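> sequence first, then the predicted structure, then my questions.
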Amino acid sequence: MKLAILDRDGVINRDSGNYIRSADQWIPIAGSIEAIARLSAAGYTVVVATNQSGLARGFFDLDDLEAMHAKLTELVEDAGGQISAIFYCPHGPDDQCKCRKPLPGLLDAIEAEFNVGAQDAILVGDSLRDLQAGLAKGCQLCLVLTGNGEQTLNQLNGQATGSYTLDDNPVEVFSDLSAVVDKLLS
C-alpha cells in the first residue's frame, strides 16, 4: 500500500490564526483538491491527519468540523479522487493527549485502521509538529511552503546546498501540495 498522510490546515486549505471555524471559512488552496485526486487515482491511500484544538477551545463544534470534512471529501470526489480517512485530534495543547502532533498518536491510529506501518509513507505538512510526528514513525517528510511552511523552513537545519534536515533526516521542500504530487508521480 502506498500511503500519503496529509495535514489539513495550511496544506489542503487556507489556514487562519483565528482558526477555520465553519465550512464557509474552509477554502482550499489552489490546486490542492486536484492534487489529492491525482494522488488517489495513482493508487495512493490518502489520509488526512490534523490537529483541531478549536474543538477543545469551543471555537466550533463537532457538527462544524464534520461539515468542513464533508466539503473536503465532496470536492475531492468531484475531482475524481478519494480520501480514505480523516483523523483528527480534538484536544487542546495542554490536554497531554497522545494524538496531538508532534506526538505520533494520529499516525498510530492510521497504522491500526489500515493495518500498515507508516514508515516510508509520505507525510506532507506545513509545520514543525507535522514533520516531528512523521519523523517519529519513519515517514518521508515533505514540507510545503503554504500555510506556516515559510516559518517552518526557518526552523529546519538548511545547508548551503538547499537541502534541509530535521534531526539529521531529510526534509523535501515544495511550494505546495500540487508540487509534491507532481514529484511523486513523475
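That came through fine. Bear in mind the structure is a predicted one, so any value in this text is a computation, not a measurement. Numbering: from 1, shown residues only.
> for the rest of this, base every contact and every neighbour count on C-alpha atoms.
OK.
> in the protein, which spans are strands?
2-6, 44-51, 85-89, 122-125, 140-144, 157-158, 164-166, 169-174 (DSSP state E).
> now do the third one against strand 44-51, angle only.
Strand 85-89 and strand 44-51 are oriented at 20 degrees to each other (axes from the mean of the first three to the mean of the last three Cα atoms, to 10 degrees).
> which strands or helices does strand 85-89 pack on?
strand 44-51, helix 105-114 (3 or more Cα pairs under 8 Å, 6 or more residues apart in numbering; DSSP states H and E).
> again, only this time at 6 Å
When contacts are defined as 3 or more Cα pairs under 6 Å, 6 or more residues apart in numbering; DSSP states H and E, strand 85-89 packs onto strand 44-51.
> gap between Gly134 and Ala70?
Taking Cα to Cα, to the nearest Å as the measure, Gly134 falls 25 Å from Ala70.
> mind checking which of those two has more residues around it?
Gly134 (29 against 13; other Cα atoms under 10 Å).
> residues in contact with the closest residue to the more buried one other than its chain neighbours?
Counting by Cα to Cα, 6 or more residues apart in numbering, Leu123 is the residue found nearest to Gly134 once chain neighbours are left out, at 6.1 Å. Counting by Cα atoms under 6 Å, 6 or more residues apart in numbering, Leu123 touches 4-6, 140-142.
> below is an additional structure, to be compared with the one above:
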Amino acid sequence: MKRPAVFFDRDGVLNQDSGYVFEVSKLRWIDGAREAVKAANDAGYFVFVVTNQSGVARGLYQESHVEALHRWMADELTKIGAHIDAFEYCPYHPDAVIERYRQVSQRRKPAPGMINDLLERFPVDVSRSILIGDKPIDLEAARAAGVQGYLYSGGHLAQFLRPLLSLKEQE
C-alpha cells in the first residue's frame, strides 16, 4: 500500500543552520521541528531527511559523525513518539579537498538522487508527497523527482507543515 511522504531538508529546516553542524552539542532544533515530524507520522506519512553534507568532502568531519548525529536525532524524536523512516545524506562535492568525495553526484541537491533512492526503497505515493526545504536547490530536487516542494523560511515548523498535510489529504 502506497503512502505519502514528507521529505525534510535538515539544516535550516529541522535544525538551525549554524554552519556544518555535526556535533550533538551544537545541534539546535528549529521551533516545532520535532512536533512537525510527529504530525507527519500521525497523519500516516513516511518521514525522510535528505541533506547535503559537503562538510565531509571539505574534511571538516567524517561520515561517522553525520551518522552519529542522525542516530541522536532519531533517539530524541522517539522521546515524543516520533520517528524518521530514513536519513539520506550526500557527502560529495565537486570541489572536495578529500579526493574520494570529489565528484559530481546525482545524490547532491539540486539533483534528485537522494529522493529517487528513497522512492525506489519505499512504497511512496509521489502525488501526495511533499518536500520542505529552506533553499531553492531543495525545491529543484523535489521538482526533478516529481514531488511538490515548499520553501520554509522560519517560524514554527509544525504550524507551517500542518496545513500542507491537510491540503494533500483533500487531493
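Arrived safely. A quick note: this is a predicted structure, and the numbers were derived from the prediction, not measured.
> picking that back up, can you tell me which of the strands of the first structure is most buried?
Stretch with highest mean neighbour count among these: strand 122-125 (a mean of 29; mean count of other Cα atoms under 10 Å).
> which part of the second structure lines up with that strand?
Mapped onto the second structure with TM-score structural alignment as the criterion, strand 122-125 of the first structure occupies residues 130-133.
> average gap between that stretch and the first structure?
Following the fit onto the first structure, the mean deviation recorded for stretch 130-133 of the second structure is 0.4 Å by mean Cα distance after the TM-score superposition for the first structure.
> Ile30 of the second structure maps to what in the first structure?
So, by TM-score structural alignment, Ile30 of the second structure is matched to Ile29.
> helices of the second structure, start to end?
33-42, 54-57, 63-78, 113-121, 136-145, 157-170 (DSSP state H).
> got the contact list for Val144 of the first structure?
Applying Cα under 6 Å, 6+ apart, the residues near Val144 of the first structure are 126, 173-176.
> any idea how far Tyr45 of the second structure is from the equivalent of it over in the second structure?
Alignment note (TM-score structural alignment): Val144 of the first structure maps to Tyr152 of the second structure. Here Tyr152 of the second structure is placed at a distance of 19 Å from Tyr45 of the second structure (Cα to Cα).
> and if you look at Asp11 of the second structure?
Counting by Cα to Cα, the gap from Asp11 of the second structure to Tyr45 of the second structure is 21 Å.
> now swap in Pro123 of the second structure and tell me
Applying Cα to Cα to Pro123 of the second structure and Tyr45 of the second structure gives a distance of 11 Å.
> over to Leu14 of the second structure?
17 Å.
> next: Asn15 of the second structure.
20 Å.
> Thr51 of the second structure now?
19 Å.
> try Gly149 of the second structure
For Gly149 of the second structure, the distance to Tyr45 of the second structure (Cα to Cα) stands at 15 Å.
> I'd like the distance between the nearest residue to Ala42 of the first structure once chain neighbours are set aside and Ala37 of the first structure.
The shortest distance from Ala42 of the first structure to any non-neighbouring residue, by Cα to Cα, 6+ apart, is to Leu185 (7.6 Å). Look at Leu185 of the first structure and Ala37 of the first structure: by Cα to Cα, they are 12 Å apart.
> the two - which one has more neighbours?
Ala37 (22 against 10).
> so how far is Leu118 of the second structure from the spatially most central residue of the second structure?
Centroid-nearest residue in the second structure, with Cα atoms, centre = their mean: Val49, separated by 2.6 Å. Val49 of the second structure is 10 Å from Leu118 of the second structure, where distance means Cα to Cα.
> ditto for Ala74 of the second structure
18 Å.
> next: Thr78 of the second structure.
In terms of Cα to Cα, Thr78 of the second structure sits 22 Å off from Leu118 of the second structure.
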